[in-house]
Structure formats: C-alpha cells, structure tokens
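# I need the structure of the sequence given here:
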Amino acid sequence: MARVLLVEDDDGLREALDLALSGLGHEVLGAPNGPVALERLAAGRDVECVVLDVMMPQMDGFEVCRGIRRLSQTPVIMLTARSEPIDIVAGLECGADDYVAKPVEPRVLDARIKAVLRRVTPTAGPDGEASVVDLGSVRVDTRAMTVTKHGAPVELTPTELRLLLEFVLHPGQVLTRQVLLDRVWDYGYLGDSRIVDACVWRLRAKTEDDPARPSLIATVRGVGYRLDLP
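Alright, predicted model coming up:
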C-alpha cells in the first residue's frame, strides 16, 4: 500500500481517517495544518500521496497545494466540503490530482489513493512504437516518461503526464471527457468532467506557447479534446 500524508485540522476526523486507512493497509502520517505538512515534505519524508483538506486555518488547502507543487510532484487528493464548481476547479488548477467530497467514505478514499498511485507509472505504448514524439517545441518520450519544451524539462504531475500520454498515443482522435476519466483517472463510473477540463488547462499552460490559443490540444466543443500534430 502507500505512505499517505493526511493533512486535516479536525483532530477527530484525522484520527478516524488515520485508523480507517491504516486498517486498509496504508501507512498514515498525520499533519494538523499546512505549515506542518510542508515542513514534513521539505524534510524529505518518503510520502507517496497527500490527502489534503481544503478548509484549514493558517493556510488553506489551495495555498498548501501550491506549496507542495513547489517541493515535489507527489500526488495530491483534496478533501472538500464545498461543492461549488469554482472551489473544485480552483483546487485542481493549483495542482491537485483529484478531489473527494466530505463526508468521505474511507473505502472511496482508498480507491482514489490507489488510482492516483497507478498514474505515477503511466503505461507507455506497445513495443515497436516510436518512443519519442515531436510536437513542435514539445518533445515527449513515452518510454522514459519525460517531456521537454524548447529542450528544457517540463515538470508534470503524474496525472498531467498520464493525460498527455493518452493524447500522444491517440493523435488526431477526439477523446471524450468520459473516455479520459476512464483512462486517466481510472473512474469506473460517470465522473466529474470538471477534473478533465482543469487538467487540460494546466497541461496547456505548461506545454503550449500561447495557452489562450492552443495549437496542440484542441477543444472539440461539446465533446472533448483532440491532439493536433504539427
């Protein structure tokens, strides 16, 4: 299982989730607030996944997530009691990989942790396929799992990398949001398409020369997205 950093200011909920996730096989490190969580990550703790509450004193989850992204690309799952689209998208846009609404069912959280960890090692193309794909200024190595832009490394989260590889392995094909939810987020049910839109937005910001007028990942209105080769 995984070593999980659980960041939750509610002592009772943190202890309950710690107990539940430990019972499901995870090793849980608790943090009562954002500064403690960032301190533990900066100290080099071998954390495989962060479960992060949004509503916290001192630093809210959005600020903590941005701090985590300055330190590492460790997968982040946000816990949110706020279901407004703007709050969900804000969390995803600051670097989160997924979100779970409160009150949270431990087995649902366990499934999301397992799913996000599977994205850490994305599946490359079949043997015999070219491993390096040139997309103009962007170069993707589907075997080494590396991305460069103008020769410089591009830091992608596991989810962003998995999403980009899905496009690269299916160039010119329109991929619906539900297909992307199934293949990238490993959702076996009708998931929230806002996750896809927010992750595409982040991916464009890192790979497109002009994210406002993307030339690589095109929006197919009302359907999904398509990778256009140069």
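# C-alpha from now on. contacts and neighbour counts both.
Noted.
# the protein: helices as residue ranges?
11-23, 34-42, 61-71, 85-93, 106-118, 158-168, 177-184, 193-207 (DSSP state H).
# correct me, but T142 touches A124?
Yes. Under the criterion of C-alpha atoms under 8 Å, T142 makes contact with A124 at 5.4 Å.
# these two - which one has more neighbours?
Just comparing T142 and A124: by other C-alpha atoms under 10 Å the higher neighbour count belongs to T142, 22 against 17.
# re earlier: overlap in contacts of T142 and A124?
When contacts are counted by C-alpha atoms under 8 Å, 6 or more residues apart in numbering, T142 and A124 are jointly contacted by L165.
# list the contacts for the residue nearest the centre of the chain?
Most central in the chain under C-alpha atoms, centre = their mean is D97, positioned 2.1 Å from the mean C-alpha point. If a contact means C-alpha under 8 Å, 6+ apart, then D97 has 75-77, 116, 157, 159 as its contacts.
# quick check: the gap between it and P57.
Here D97 is placed at a distance of 22 Å from P57 (C-alpha to C-alpha, to the nearest Å).
# before we move on, what about V132?
Counting by C-alpha to C-alpha, the gap from V132 to P57 is 46 Å.
# can you check M1 too?
From M1 to P57 the distance is 30 Å (C-alpha to C-alpha).
# between those two, tell me which one has more neighbours.
The residue with more neighbours, out of M1 and P57, is M1; 14 against 11, by other C-alpha under 10 Å.
# please provide the structure for the following sequence as well, for comparison with the first:
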Amino acid sequence: MARVEWDRTRRDAPSSRGDRVMAKTQILIVEDERHLADTLAMNLRREGYEVLVSYDGQDGLRQAQLRLPELIVLDLMLPVKPGLEVCKELRSGLRTRDIPILMVTAKAEESDELIGLAVGADDYVTKPYSLKVLIQRIKNVLRRRASKADAGAASVIEVRGVTVDKHRHRALYLGSELPLTPTEFRLLEVLLRQAGRAFTRHELMDAAIGEDAMVLERTIDVHVKSLRKKLGPGSELVETVRGVGYRFREADLVTQG
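Okay, here's the model as predicted:
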C-alpha cells in the first residue's frame, strides 16, 4: 500500500470481510455524544475508512466544506448549529450538495424521519442503534454513491480548455495533444472530474499511482511538476492548496465560509 512518511498509521487493519474498503474513502462523523462518536470512529477505522470527527454542528459544517468527505454521519440534536440546519446548508452548497448524509438521532417519530429526508438526508437511523447495522447502512449508502458516479462518469471531460478522453487515452489543452505518461494522465483525470476540490497527496497517490505502490509523499509533487510543465500556459490551472495538496481551478468557484 502507499507509504507516506508523515502518516504511517493512516490505514488500520482491513476488514476480514469480502467488501474491503479503500482507505481513501473519508467519512465525517458529526455527533456531540463523544463516546458514541469515538466508538463509531474506531470501528470505521478498523473497516479501513479514514474518519474525521466533530462534536458540534458549526464545526461539522466547516469540516465538511473544507475536507469534502465521501459521506457524513450527522446527528440531529447538535450544539451550536442543529443537524437539520447543517444538512440544509450542505445541500445548498455548490461543492457539498452531492455528499451523502446519513442522519442519526434519538428521535424516532415518523415525522422527524420525513423532515430529515425532506431536507436532503440519504438515510436515517434512530438511537439506540446496532453498530453493525449502522456500519452496514453506511456501506450501502457509499455503494449507491459509487454506482451513481460510475453510471454518470463521462468518457470525455473538458474543463477550462483541458480535455481528457478516457476511452481514447488522449489529453489536450486548447486542442493541442499533451504527451502525458499513464500516471500523469490518471492524475489529470482525477483532478478534472472534481474540479475545484482540494485533494490530499495521499488521495492523489491512491488514485493515480495505486494504493499498493510503495511511494513517498513527495512522489506526487514530482508528477504534478511534470504535468504543469506539459500544460505550458495552462500550468496555473493545477493549483497548490497549502497544507492540503492540489486542485484543478474551477470556473466561477463559490467559496463558502
């Protein structure tokens, strides 16, 4: 698996089940009951997920907007900002509106479930819950997200004059073909598919090089430098995000704060 000097414990022992999870899948837990949040986080890490934890609604919203996780486990009754308000703001945000949300709450009334689903939750679990059942529901939501993404994934992507044709394995900038290596091609494709999203170096290594490759963190910097050189005048489209990694510049990007 990819070895990163700054985080040797990022991957926990994988699940023994057949549906092993890629470690790059990031889940944000927003739950004010710390023992529940920490227990769920520990078990999800054992399944191979990367987990972020927040204990209030405002911080959870901030982390979601900053990190753009693949799924959010969101409690309804939260301090500072209620879960319903967090859900509404996530669904109205340009960069967060498609993130799956699994809502968890002590409220068990049917009306509460309907309200949660109405404001954009993808699934709803009531407390007390079985940890195994909750984790399986999380996996089900992630599978549906992956299937939807695969079904809608275009073979040709074009953003700000940069085009990637996956089927023909061609990349162009303003109509001129780019002589990319296979790794540079995969790297550019990943960045274009989610233009505007900041990827960590670890995520880019997994996507472009492979999670089983024995590489260092700075390896991705070398590939990005080469990609920028080949883009020429378009080199500034691949932006460095300080303290995070890289992103492809998105037109009319809306910043939420």
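# before we move on, back to that, closest to C49 of structure 1 out of the helices of structure 1?
helix 106-118 (7.2 Å; C-alpha to C-alpha).
# which stretch of structure 2 lines up against that closest one?
On structure 2, the counterpart of helix 106-118 of structure 1 by TM-score structural alignment is residues 131-143.
# quick one: the closest residue to Y124 of structure 2 other than its chain neighbours and G120 of structure 2, what's the gap?
Closest residue to Y124 of structure 2 apart from its sequence neighbours, by C-alpha to C-alpha, 6 or more residues apart in numbering: M103 at 4.8 Å. From M103 of structure 2 across to G120 of structure 2, the span is 10 Å (C-alpha to C-alpha).
# compare those two (neighbour count), which wins?
Taking other C-alpha under 10 Å, M103 of structure 2 and G120 do not tie; M103 has more neighbours (24 against 21).
# what does the more buried one correspond to in structure 1?
In structure 1, the residue matched to M103 of structure 2 (TM-score structural alignment) is M78.
# list the residues that contact I77 of structure 1.
49-52, 96-100, 112-113.
# hmm, R228 and T240 of structure 2 touching each other?
No. With contact defined as C-alpha under 8 Å, T240 of structure 2 does not reach R228; the gap is 11.2 Å.
# need the contact list for A118 of structure 2.
By C-alpha under 8 Å, 6+ apart, no residues touch A118 of structure 2.
# that one -> structure 1?
Aligned by TM-score structural alignment, A118 of structure 2 pairs with E93 of structure 1.
# can you check P69 of structure 2 too?
Checking with TM-score structural alignment, P69 of structure 2 has V47 as its match.
# how many residues are close by its match?
17.
# same question for R119 of structure 1.
Neighbour tally, R119 of structure 1, other C-alpha under 10 Å: 22.
# and it, how close does it get to F62 of structure 1?
If you go by C-alpha to C-alpha, the gap between R119 of structure 1 and F62 of structure 1 works out to 22 Å.
# quick one: the residue nearest to Y124 of structure 2 and D122 of structure 2, what's the gap?
Here M103 of structure 2 is placed at a distance of 8 Å from D122 of structure 2 (C-alpha to C-alpha).
# contacts only, for the residue mapped onto L40 of structure 2 from structure 1.
Matched across to structure 1, L40 of structure 2 falls on L17, judged by TM-score structural alignment. When contacts are counted by C-alpha under 8 Å, 6+ apart, L17 of structure 1 touches P106.
# from G34 of structure 1, how far out is L17 of structure 1?
Here the criterion is C-alpha to C-alpha. By it, L17 of structure 1 lies 17 Å from G34 of structure 1.
# need the strands for the stretch 101-250 of structure 2, in chain order.
101-105, 123-126, 156-159, 162-165, 170-173, 176-177, 199-200, 238-241, 245-248 (DSSP state E, counting those that start in this stretch).
# deepest in the core, which of those strands is it.
strand 101-105 (a mean of 24; mean count of other C-alpha atoms under 10 Å).
# give me the mean distance between that one and structure 1.
Here the mean offset of strand 101-105 of structure 2 against structure 1 after fitting is 0.5 Å, by mean C-alpha distance after the TM-score superposition for structure 1.
# aligned to D59 of structure 2, what sits in structure 1?
Counting by TM-score structural alignment, D59 of structure 2 lines up with V36 in structure 1.
# ok, that match - how many residues close by?
Around V36 of structure 1 there are 13 other residues, counting by other C-alpha under 10 Å.
# ok, it - contacts?
V36 of structure 1 neighbours (C-alpha under 8 Å, 6+ apart): none.
# repeat that for 10 Å
Contact analysis of V36 of structure 1 by C-alpha atoms under 10 Å, 6 or more residues apart in numbering lists 7, 30, 42.
# with V89 of structure 1 as the reference, measure out to it.
Distance check for V36 of structure 1 against V89 of structure 1: by C-alpha to C-alpha, it reads 25 Å.
# with D10 of structure 1 instead?
24 Å.
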